[in-house]
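# pasting the sequence and the predicted model now:
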Amino acid sequence: AVFLPSVSRADGVIWCRQLVEELDGIYSDLSAPMDVSVHAGIAQAAETGKADDLISAADEALRQAQMEEGSACHAADRDRPEHHDSEKWRVMIGEAIARGQMSLWMQPMISSGDDEVLFHQVFSRMKTADGWIKAGIFVPMAERFGMTPDIDRWVLERSLALLRLEPDTRLALSLGMVSVASEAFRKELLEQLSAAGSERRRMQIGISEQAVHHHRAAVGLLVRGLNRLKVPVIVDRFGVGGVPFSYLKDLRFQALRIDNSFVHDIDSHDDNRFYLESVTTIAHSRGVRVYVTGVETAREYAALQGVGIDGAMGYHLGRPFETEH
């Protein structure tokens, strides 16, 4: 832990990222040929805050950074006045799951060809005494405690119920790393999808590229099981997992979802645009669709349409909304 007195949040983030980059270079040289990632979380002290609250905020930011496969520094959410230590998070998440204090949210994936909705990405939000908390904040903590299978199970059940009520709806659910690695969860997931009947073909399952990297055997079993049920599989956060493109030959994925770090400011970032063009060409040659997330501006969307992607998601195209069921 490092305390930086009289430093603004913006300057602190810049310093943190420079430190992470320098440490990444040092440890990468020392650990070769192994891969190394350095993660950091940073939080700004409040005049009336306590030291424990500051540490808790930085810890939450660190857990979000650890969701990145590569080295990264995340800053604590300034919109949340309350931050919690690890034990408090474990209790809060457990109680929310046990009491059903969760809500199902969706965000549309838009076809780049005709702006039609291809499907909706589903995710959860958690209700606490502080209000509703986004998945991007509490899911990294849930991963730390091995609780994502319970969350993914809840989202799956609600999603299948929604598909039964709305026959024209198509959904995509992204699984946590712990869920993918769990044999018990895998068997339960496949059993539920098998019992779902034709609805399961309107459900896509997302598996992060990090999960492919760390749990090759478990991912192989899961993907083959989903293939047998004709449930489409998406590789989530493609491009950051350190996995060679050749794994597409060994496992039958139906789509890739490019990590949003490649999308930000793509209208002025030639390297990222070239990367996306290359990935899209290779994927299409194998019959794999390419989606992107994090599209925030009209310029980004226009640049992406020129790359040849199949679909895009982001605040520019459609904000998340809570389901009515």
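Thanks, I have the structure now.
# please count neighbours and contacts with C-alpha atoms only from this point.
Noted.
# burial check on Asp168, number of neighbours?
Close neighbours of Asp168, defined as other CA atoms under 10 Å, add up to 10.
# another one to put next to it:
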Amino acid sequence: MQRSPHKDNALAQLDQMAAALDASGDVMYEWDLATDSLVWLGRSSSLFGLDDKVVPVSGEAYHNRINPEDLPSRMRNLTDHFAGEAYYDCEYRVRDGSGNFQWVHDRGAVEVSTTGAPTRLTGVLRPVTIRKQAEARLEYLASYDELSGHFNKLRLRESLDFSLEQSIRYKYEGAFLAVGVDHLGMINTAYGFEAGDSILVELGERLDKCIRGADIVGRLGGDRFGVIMSVASNDEADAIADRILQTVRETPFEVNGQRIYVTVSIGQVFFPEQTKTSFDAFAKAESALLGAKSNGRDCVKPYKLTIEQCENYRTSMVIGEEVKLALKEDRLALAYQPIVAADTHEMVLVEALLRMYDRNGDIVPAGVFIPVVEQLGMMRVIDRRVLELALQDLAANPDITMALNISGLTASDRGWLRALSSKVKARPDLAERLIVEITETAALHDLEESARFVSSVRQLGCKVAIDDFGAGYTTFRHLKTLTVDIIKIDGSFISGILENEENQIFVRNLLSLAKALNHTTIAEFVETAEEAEFLAREGVDLLQGYHFGKPEISPEWLGSKNKQAADKRVAAQGKAAIPA
């Protein structure tokens, strides 16, 4: 009896599909929902680590092999898919023949009857255990130090930021210790780097035993650990530091059968009296640690301000209080600088720059108060207010596109993102005219977090620009990861570019890179017609600088109501609070 060509062709296609599944390691299945029977195509026995005779042949038997923690999620996904509300696409763990759980990616589609009832689910299982293990590893390394198992520097900084915020809010004292191993380089030279690593691991364990239950230990990097004492008086912090010194000093470290005597030095900073941000606390504690090493090591040294530093600190506190009062009294304003097309010099957009009025109504330059705001940890609050002001002016001026510069801290602040989202989701016309600028150094500080931020902002309909490009070490890979829209060339490469061939080469290479990635380019600090002509000839898209206009608080294009608010001066209330 002769077989039909059609049937031969179908069998050939089935063989090809089976071969492709074998090569990929995937397994195809067909689940008859009416009879609860499962049919597999591919090496299902290899996937489950089971004999062919005990591979699940029913939906119930298969569900019994799914990890109980993952089964509810799969069932919800199935229910939503059967109801036509979602694709069926999920990942979960399945118990193999040895009792271990393996991750699979399950993706499929349901067939329905003429009445709309689900009848059959056809899908593909893909083993993804290796990928899930790699993801778990990366997630672990995002928070923990690979060598010691303690918090890494980033997670330690986040914990310290939280402790600082709590100490300021509830007015209690705390301390941060930087603990460094003395002469670790000599130990590495004499006994090998493995010995040094062993000492660091054991030091971390000893620190855990010396601190209190609520205290936190993390790795600062190199030979240094950090200890956060969220609630501690000066005496309590001193007692813990002395206990650490004694514990390390009195008990030798056992490395490959050898007893090695080690000491540590400790730098100590108290908060919120001496510091209000984690960056500042790290710097001051490590400065004190260097002082302890200079004093002969094996000792603790508290951070102390010099007379000049005390004066600067008092000045900073005065400025900080004035900024808080300016926020309360609505004395913050935005100045706008035009950004023009390189070929026509017509204004394309404006950059919003923060300014403040003192109590006499005089403008305070940003350079006077912004560094203090950053030092005192107030930048998030300021950036929230700047966002409000910018969106108000955007709403009042529908023909204006605006660039808004935010701090590195705000670039990782989900609260700021939520505020942006709540204001522009109902106003897509505002989102499409808003450009959020982050500095290159902030973007590279935590590339993964910055990429998430950029993606979130762009999903809202806004554009994102990298400011001060060239000041850091951005590579082609970094730019592809960040997927920004605009690159602003750092002004140091533009100023005097006609006389500086190295800067010309840098700008040309940058423009080639930007063109390859389809990025718009802006050159800032353009001060002469000759510089503008040169940059336009080289291919820069937009230009910004004093040649085209200085920042103005109330430019002509600003809506009348907003212009009146911008022109308003605060009545004099005594002498200006900002020191000279």
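Everything's here; your move. Nothing here was measured: the structure is a model prediction, and the numbers come from that model.
# show me where the stretch 101-250 of the first structure has helices.
Secondary structure of the stretch 101-250 of the first structure (DSSP state H, counting those that start in this stretch): helices at 135-144, 148-165, 177-181, 183-195, 209-214, 216-228, 247-250.
# out of those, nearest to Asp29 of the first structure?
Proximity to Asp29 of the first structure (CA to CA) singles out helix 209-214 among those, at 21.2 Å.
# grab the nearest non-local neighbour of the residue nearest the centre of the first structure.
In the first structure, the centroid-proximal residue (CA atoms, centre = their mean) is Arg237; its distance is 6.6 Å. Nearest non-adjacent residue to Arg237 of the first structure, counting by CA to CA, 6 or more residues apart in numbering: Asp259, 4.0 Å away.
# quick check: buried residues in the helix ranked longest in the second structure?
Assignment by DSSP state H gives helix 307-328 as the longest helix of the second structure. Within helix 307-328 of the second structure, the residues that count as buried by 16 or more other CA atoms under 10 Å are 313, 315-316, 319-320, 322-324, 326.
# I'd assumed Thr293 was in contact with His264 of the first structure.
No: with contact defined as CA atoms under 8 Å, His264 of the first structure does not count as touching Thr293 (9.4 Å).
# which one's more surrounded, these two?
Higher neighbour count among His264 of the first structure and Thr293: Thr293, with 21 against 17, using other CA under 10 Å.
# what does the more buried one correspond to in the second structure?
Per TM-score structural alignment, the equivalent position to Thr293 of the first structure in the second structure is Glu524.
# measure the residue lying closest to its match once chain neighbours are set aside to Phe534 of the second structure for me?
If the residues on either side of it in the chain are set aside, Glu524 of the second structure comes closest to Gln544, at 4.5 Å by CA to CA, 6+ apart. Per CA to CA, to the nearest Å, Gln544 of the second structure is found 14 Å from Phe534 of the second structure.
# who has more neighbours out of those two?
Gln544 (28 against 15).
# what residue in the first structure is paired with the more buried one?
Aligning on TM-score structural alignment places Gln544 of the second structure opposite Met313 in the first structure.
# thinking again about what came up before, distance to Glu388 of the second structure for the buried residues of helix 307-328 of the second structure - can I get that in CSV?
Listed next are those as CSV, based on distance: CA to CA, whole Å:
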residue, distance to Glu388 of the second structure
Tyr313, 30
Thr315, 28
Ser316, 26
Ile319, 22
Gly320, 21
Glu322, 20
Val323, 17
Lys324, 16
Ala326, 15
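# wait, what's in contact with the closest residue to Thr297 of the first structure other than its chain neighbours?
Distances taken as CA to CA, 6+ apart place His316 nearest to Thr297 of the first structure, at 5.6 Å, with adjacent residues excluded. With contact set as CA atoms under 8 Å, 6 or more residues apart in numbering, His316 of the first structure has these partners: 295-298.
# so which of these are in helices?
Counting by DSSP H, the contacts of His316 of the first structure place Ala298 in helices.
# what subset of the contacts of His316 of the first structure is buried?
The neighbour-count test (16+ other CA under 10 Å) applied to the contacts of His316 of the first structure identifies 295-296 as buried.
# would JSON lines of the contacts of His316 of the first structure with distance to Ser268 of the first structure be doable?
Formatted as JSON lines, these follow (distance: CA to CA, whole Å):
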{"residue": "Val295", "distance to Ser268 of the first structure": "14"}
{"residue": "Glu296", "distance to Ser268 of the first structure": "14"}
{"residue": "Thr297", "distance to Ser268 of the first structure": "12"}
{"residue": "Ala298", "distance to Ser268 of the first structure": "13"}
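# of the contacts of His316 of the first structure, which are reproduced in the second structure?
Contacts from those that recur in the second structure, judged by both residues aligned by TM-score structural alignment, their matches' CA atoms under 8 Å, are 295-298.
# ok, and the closest non-adjacent residue to Cys73 of the first structure?
Nearest non-adjacent residue to Cys73 of the first structure, counting by CA to CA, 6+ apart: Ala40, 4.6 Å away.
# any buried residues in whatever helix or strand the one you found lives in, and which?
Using DSSP states H and E, the element containing Ala40 of the first structure is strand 39-42. Within strand 39-42 of the first structure, the residues that count as buried by 16+ other CA under 10 Å are 39-42.
# quick one, strands of the stretch 51-200 of the second structure?
Along the stretch 51-200 of the second structure, counting by DSSP state E, counting those that start in this stretch, strands occupy 88-95, 101-112, 118-127, 174-181.
# just say which of the ones you listed is most tucked in.
Highest mean neighbour count among the strands of the stretch 51-200 of the second structure (mean count of other CA atoms under 10 Å): strand 174-181, with a mean of 27.
# counterpart of that strand in the first structure, which residues?
Strand 174-181 of the second structure lines up with nothing in the first structure when matched by TM-score structural alignment.
# burial measure for the aligned residue in the second structure for His214 of the first structure, as a count.
In the second structure, His214 of the first structure lines up with His445, judged by TM-score structural alignment. As a burial measure, His445 of the second structure scores 12 neighbours (other CA under 10 Å).
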